[in-house]
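A.B. asks: This is a predicted model, with the sequence first.
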Amino acid sequence: MLPGTWRLVGILLATLAAIIASQALITGSYTLVDEAIGLKFLPRMVIRHPSNIKNQIYIATVNWMLCIITISVVWFFGSSQKMEAAYGLAITITMLMTTVLLHEFLKKHLAKGTALIIALFFGFIELIFLISSLVKFIHGGYVTLTIMLGILYIMWLWYFGNKRREHYEKESEYVSLLDYRDQLSKLSADNTVPLFTTNLVYMTKIKGDYQIKRSTMYSILDRQPKRAKVYWFVTVNETNAPYESNYTVDLLETHNVVNVQFYLGFRKSQSVSVYLHQVVNHLVEQGILEPQIPTYSTERQRKVGDFKFVIIKEQPADLIANDKLSSLDRRLIGGRIYLQKITASPISWYGLEFSNVIEESSPLFITQDQDQYLIQKKIYHRGRLSKTEK
């Protein structure tokens, strides 16, 4: 106990230490989550950059989760004395993880034997602390373990859900956009099909060899064909420059199938609708696209028509029908889809809150294998058997 004359000083020092420690915890959590998203251990979240330094970030979801967990833990324990067991176990586990990371770092810069000796030295000391902390497990240490297992479960579900989905995903789930440009051009000029919209936009990632998910083409062609004057396939790429803002356009040797690649800095808002209107205006002014003068408009001399944005969401309904999937794989892939639903929405991510957006559900696997056990038994013609069956 501090003497009464030093109590105020002790309170000030403890408060200052708590502020510094909490700030380190918060900023460290942001960094770890950002790295985990990049490594595909966690689903995508909305990340804000308060400064021009890319590593200075703010993640509202993480901030609120820390707030809720902190308040819940304080309410659950009720006093700092009861929190000692949980706190001690958390610190010890953090120390052990730091030693593991240190060992991985030293292996790349020192001899493996030297790195192992250093890791064993610190690990032995920390193991003693861990054993002593386990004695208090039933007094509150289980709270730390519960939180840790919850986070690990989410990471495991997302990472291995992606891996198992990629394992079952056939090469035919990706198609070349070049193979469909003739069909798209023909559909655009087919007056027998009602006009769906002037500009039909798909937010999708197109690889360097024009590979695109089959579900995108399935949405345009196989479902009720969507006729548009121009088909836009838009990819947003984040760059390291804070305010970079440029784009490339590839018309694929057509006049109505356009691949747009946006390159936006990490501090630049991803207002795709606003940017795309500018792109169309530029292309019309350059004579690359025909003017899209609407019949009715509040703007005079408007040259850009209407837009419809299509967001494709995968549904786990066909997981049950796929016999090749094991029970564990169904849970992993289904859990991964559920996590994607409750995290950042593509509509808010791309700034489409006030745009005409259509959300479509798509099966995970467009191409289905035939059931080899399904056989034709009889064919009836107006209630009678065919001649071959009499």
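C.D. replies: Good, I have the coordinates. Residues are numbered from 1 along each chain as shown.

A.B. asks: Only C-alpha atoms from now on, for both contacts and neighbour counts.
C.D. replies: Fine.

A.B. asks: and residue 114, that's in a helix?
C.D. replies: Yes. Residue 114: assigned to a helix according to DSSP: H, G, I helix; E, B strand; the rest coil.

A.B. asks: count of residues packed around it?
C.D. replies: Burial of residue 114 is recorded as 13 neighbouring residues (other CA atoms under 10 Å).

A.B. asks: And it, how close does it get to residue 95?
C.D. replies: According to CA to CA, to the nearest Å, residue 114 stands 20 Å off from residue 95.

A.B. asks: OK, contacts around the residue nearest to residue 49 when sequence neighbours are not counted?
C.D. replies: Once flanking residues are discounted, residue 49 sits nearest to residue 57: 4.7 Å by CA to CA, 6 or more residues apart in numbering. Residue 57 is in contact with 27, 30, 31, 47, 48, 49, 50, counting by CA atoms under 8 Å, 6 or more residues apart in numbering.

A.B. asks: Any of these buried? List them.
C.D. replies: Using 16 or more other CA atoms under 10 Å as the burial test, the contacts of residue 57 include 27, 30, 31, 47, 48, 49 as buried.

A.B. asks: Can you lay out the residues you listed as TSV showing secondary structure and distance to residue 227?
C.D. replies: Shown next, in TSV, are those (DSSP: H, G, I helix; E, B strand; the rest coil; distance: CA to CA, whole Å):
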residue	secondary structure	distance to residue 227
27	helix	48
30	helix	44
31	helix	45
47	coil	36
48	strand	37
49	coil	39
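
A.B. asks: Let me have those in CSV, adding distance to residue 264 as columns.
C.D. replies: Converted to CSV, the buried ones among the contacts of residue 57 look like this (distance: CA to CA, whole Å):
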residue, distance to residue 264
27, 24
30, 21
31, 21
47, 14
48, 14
49, 13
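
A.B. asks: could you point out which element follows the host helix or strand of residue 127?
C.D. replies: Residue 127 is part of helix 112-134 when elements are defined by DSSP states H and E. Note on helix 112-134: by DSSP H and E, the next helix or strand toward the C-terminus is helix 141-168.

A.B. asks: putting a second one here so we can go through both:
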Amino acid sequence: MEHKSMDKATAAGLLVAMGIIYGDIGTSPLYVMQSIIGTVPIDERTVLGGLSCIFWTLTLQTTFKYVILILRADNRGEGGILALFALVRRHAKWLTFPAVIGASTLLADGVITPPISVASAIEGLLKIYPDLQTVPIVLAIITGLFMFQIFGTKVVGRAFGPIMLIWFSMLAFFGIIWIAQDWTVLKALSPYYAYDLLTNSHGGESGFWLLGAVFLCTTGAEALYSDLGHCGRGNIRISWIFVKIALLLQYFGQGAWLISQNGQLLNGRKPIFELMPEWFLIWGIAIATAAAVIASQALISGSFTLVSEAIRLNFWPKVRLHYPSDQKGQLYVPSMNIFLWLGCVGVVLWFKESANMEAAYGLAITMTMLMTTALMAYYLHTRKVDMWWVVGFIILYVSIEGAFLVANLRKFVHGGYVSLFIAAAIIALMVIWFRANIIKMRLTEYVKLADYIEPLKELSRDMSIPKYATHLVFMSNAARTSEIESKIIYSIFQKRPKRADIYWFVHVDTMDDPYTMEYKVSVIEPDDVIKVNFRLGFRVEQRINLYFRKVVEDMVKKGEVDITSRYESLNKQNVIGDFRFVVLEKFLSFDNKLSLIEGLIMKAYFFIKDFTPSEDKWFGLDTSAVKVEKVPLIIRPVENVVLKRVD
């Protein structure tokens, strides 16, 4: 039933899809043809070859790979590279590498998209005001956009669809007007012109290198998949028909204008604005700017979602997440917002013009697409698709995306190093966090809970020890009901004996399904020891305080637990007993003998951890009833300590 509803298309759904997912790919006509022509005289063969490359890239890459094939790989209705990874990760450990690289390069791309989209739109004003300083305007718009994130995008989101509908209609309208002046431009639909361009010279060098510029027309394809959960497969597929037609009409309209300028230099002119009459230009720039802001907003929201998924999958530090509204998918990540804003401001100040930003754009997202291809191929394999089809898929898309990657590598020295440097920093962060969690889990010591039931009951009855709490709740990493960390036992019995009437042990499992919300209660010893296991999807907010309260309420209704206070005076009045949470926060002990690599990973891990919120805030616990205890993480104790006693 879920899959059938995903395949349905509605008028409202189509409008939402138009506003949410086509911002990046929809604003590409602002700069793609300008990038293909470059600084050499306009040549008809280059124009026709560029148009042919654009048509076949949008057909093979965007339509066939993403809209037809990859949208099938939904994880309970959710899409995106980490949702795809969650589907296949249990089958092979090596799949972690493409997931980390793909997610990191996608986040790095988020630093380039807002500046290039907004700058390309604002630079249209130079046709009216040649001496205008565009950088301050671009910075003001981008800063305003990031400041707005704290309020959420629910209200503005309603306007996105109609604005993008106007944008695509405008692209199609002016495209048709110019195509009608030179119908011969449609011969570029033939793949011959793409082949001719790529195998011959352009401006004194191989036309193959133009693939780096051509690739800019499909950079937003990954967003189609990432926003699957917001829009549904049916809405994306139907709306893409209109969007693709509008984009192609605009590109071919620009081609017709460029052919009319054969032999001339562009000199900073943007073909998209040359198609518009003078009286409409200011309106066209305003609509283009609105579309660029929407493109940026979609990418920022996508980055927030990606980070929240990465946190649940242990790829990212547990940074603070905010949910500005109850609407599904509404999320605000303050630390990521600051990071993206600083990155965007840096890109604008460094490159200044959109033409310079094109050199940095595209290289990172090519890596994302290659990694998605690797994960998708393995997904097809797990779904028992015929091996020859899987091999064919790999050969076709590794060839296409490999060619784009090689062509884009040429951008490295011209600015591509910026996006790759950002991606490398994010990859390093993800690898450190992921590896550190594996080291911690591998070397955390667990003990049998059954061995401590009687001691816990005795401690609970020992009146010589002051009562710590009526209900003492420990957050635990032990997934098995029969086990508990030795550190928790140490905290209860040795660090400071903690007498309580009921001991609760709470564990949170992150599931591969995005929106799972389940729990299991194991009453190990009635009214003494209870273990609660939450199973939460990788897109579910960690509000353990709220969820735990719901569990207790359900248990009280079923008569499984008595939560009234055990103090005689309060018990007579049926006062509910106090609940106190204990969270163990580990620090790296000096008593460790680590390998060089593990030592560096753990030091980096704890250094980063100092800048993130504490565990109690991450779990959404009420800080007034939480005790955070620091415990040493002894990964490998130093052995054979030789000490000599002297008298």
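C.D. replies: Structure's in. What do you need? Values in this document were obtained by computation on a predicted structure and should not be read as measured data.

A.B. asks: rewinding a little: just the closest of the buried ones among the contacts of residue 57 of the first structure to residue 212 of the first structure, please.
C.D. replies: Relative to residue 212 of the first structure, the closest of these is residue 47; by CA to CA it sits at 26.2 Å.

A.B. asks: three-state assignment of the spatially most central residue of the second structure?
C.D. replies: Centroid-nearest residue in the second structure, with CA atoms, centre = their mean: residue 306, separated by 1.7 Å. The assignment at residue 306 of the second structure comes out as helix when based on three-state DSSP.

A.B. asks: can you pull out the helices in the stretch 251-390 of the first structure?
C.D. replies: Along the stretch 251-390 of the first structure, the segments classed as helices by DSSP state H, counting those that start in this stretch run 272-285, 327-342, 346-349.

A.B. asks: Identify whichever of those helices lies nearest to residue 368 of the first structure.
C.D. replies: Among the helices of the stretch 251-390 of the first structure, helix 327-342 sits nearest to residue 368 of the first structure (CA to CA), with 16.2 Å.

A.B. asks: Show me the contact partners of the closest one.
C.D. replies: 43-44, 157-158, 160-162, 164-165, 314-316, 319-320.

A.B. asks: and which of these is nearest residue 87 of the first structure?
C.D. replies: Comparing those against residue 87 of the first structure with CA to CA places residue 157 closest, at 26.9 Å.

A.B. asks: Counterpart of the closest one over in the second structure?
C.D. replies: Alignment note (TM-score structural alignment): residue 157 of the first structure maps to residue 432 of the second structure.

A.B. asks: what about residue 187 of the first structure, distance to residue 178 of the first structure?
C.D. replies: Distance from residue 187 of the first structure to residue 178 of the first structure, by CA to CA: 15 Å.

A.B. asks: Residue 238 of the first structure now?
C.D. replies: 25 Å.

A.B. asks: With residue 93 of the first structure instead?
C.D. replies: Remark: distance between residue 93 of the first structure and residue 178 of the first structure (CA to CA) = 53 Å.

A.B. asks: Those two - which one has more neighbours?
C.D. replies: Higher neighbour count among residue 93 of the first structure and residue 178: residue 93, with 19 against 15, using other CA under 10 Å.

A.B. asks: Check which residues of the helix or strand containing that one are buried.
C.D. replies: Residue 93 of the first structure belongs to helix 80-109 when elements are defined using DSSP H and E. By 16+ other CA under 10 Å, the buried positions in helix 80-109 of the first structure come out as 83-93, 95-96, 99-100, 103, 106.

A.B. asks: And for stretch 116-131 of the first structure?
C.D. replies: 116, 119, 120, 123, 126, 127, 129, 130.

A.B. asks: tell me what the longest strand along the first structure is packed against?
C.D. replies: If you go by DSSP state E, the first structure has its longest strand at strand 227-239. In terms of contact count using 3 or more CA pairs under 8 Å, 6 or more residues apart in numbering; DSSP states H and E, strand 227-239 of the first structure is assigned the packing partners helix 181-189, strand 195-203, strand 257-265.

A.B. asks: Ok, which of the ones you listed comes nearest residue 302 of the first structure?
C.D. replies: It is, among these and with distance given as CA to CA, strand 195-203, at 13.6 Å.

A.B. asks: residues in contact with residue 176 of the first structure?
C.D. replies: Residues near residue 176 of the first structure by CA under 8 Å, 6+ apart: 209, 210, 211, 212.

A.B. asks: Please say which position in the second structure it maps to.
C.D. replies: Checking TM-score structural alignment: residue 176 of the first structure goes with residue 448.

A.B. asks: Distance check, that match against residue 524 of the second structure.
C.D. replies: Separation of residue 448 of the second structure from residue 524 of the second structure (CA to CA): 12 Å.

A.B. asks: Then residue 393 of the second structure?
C.D. replies: 52 Å.

A.B. asks: Looking at the two, which is more packed in?
C.D. replies: Higher neighbour count among residue 393 of the second structure and residue 524: residue 393, with 19 against 16, using other CA under 10 Å.

A.B. asks: Does the more buried one touch residue 379 like I think?
C.D. replies: No. Residue 393 of the second structure is beyond contact range of residue 379, at 11.8 Å (criterion: CA atoms under 8 Å).

A.B. asks: and the angle for the host helix or strand of residue 16 of the first structure with helix 141-168?
C.D. replies: Here residue 16 of the first structure is covered by helix 7-38, with elements defined by DSSP H and E. Relative orientation of helix 7-38 of the first structure and helix 141-168, computed by axes from the mean of the first three to the mean of the last three CA atoms, to 10 degrees: 20 degrees.

A.B. asks: Helix 7-38 of the first structure vs the second structure, average distance?
C.D. replies: Averaged over the aligned pairs, helix 7-38 of the first structure sits 2.8 Å from the second structure after superposition, using mean CA distance after the TM-score superposition for the first structure.
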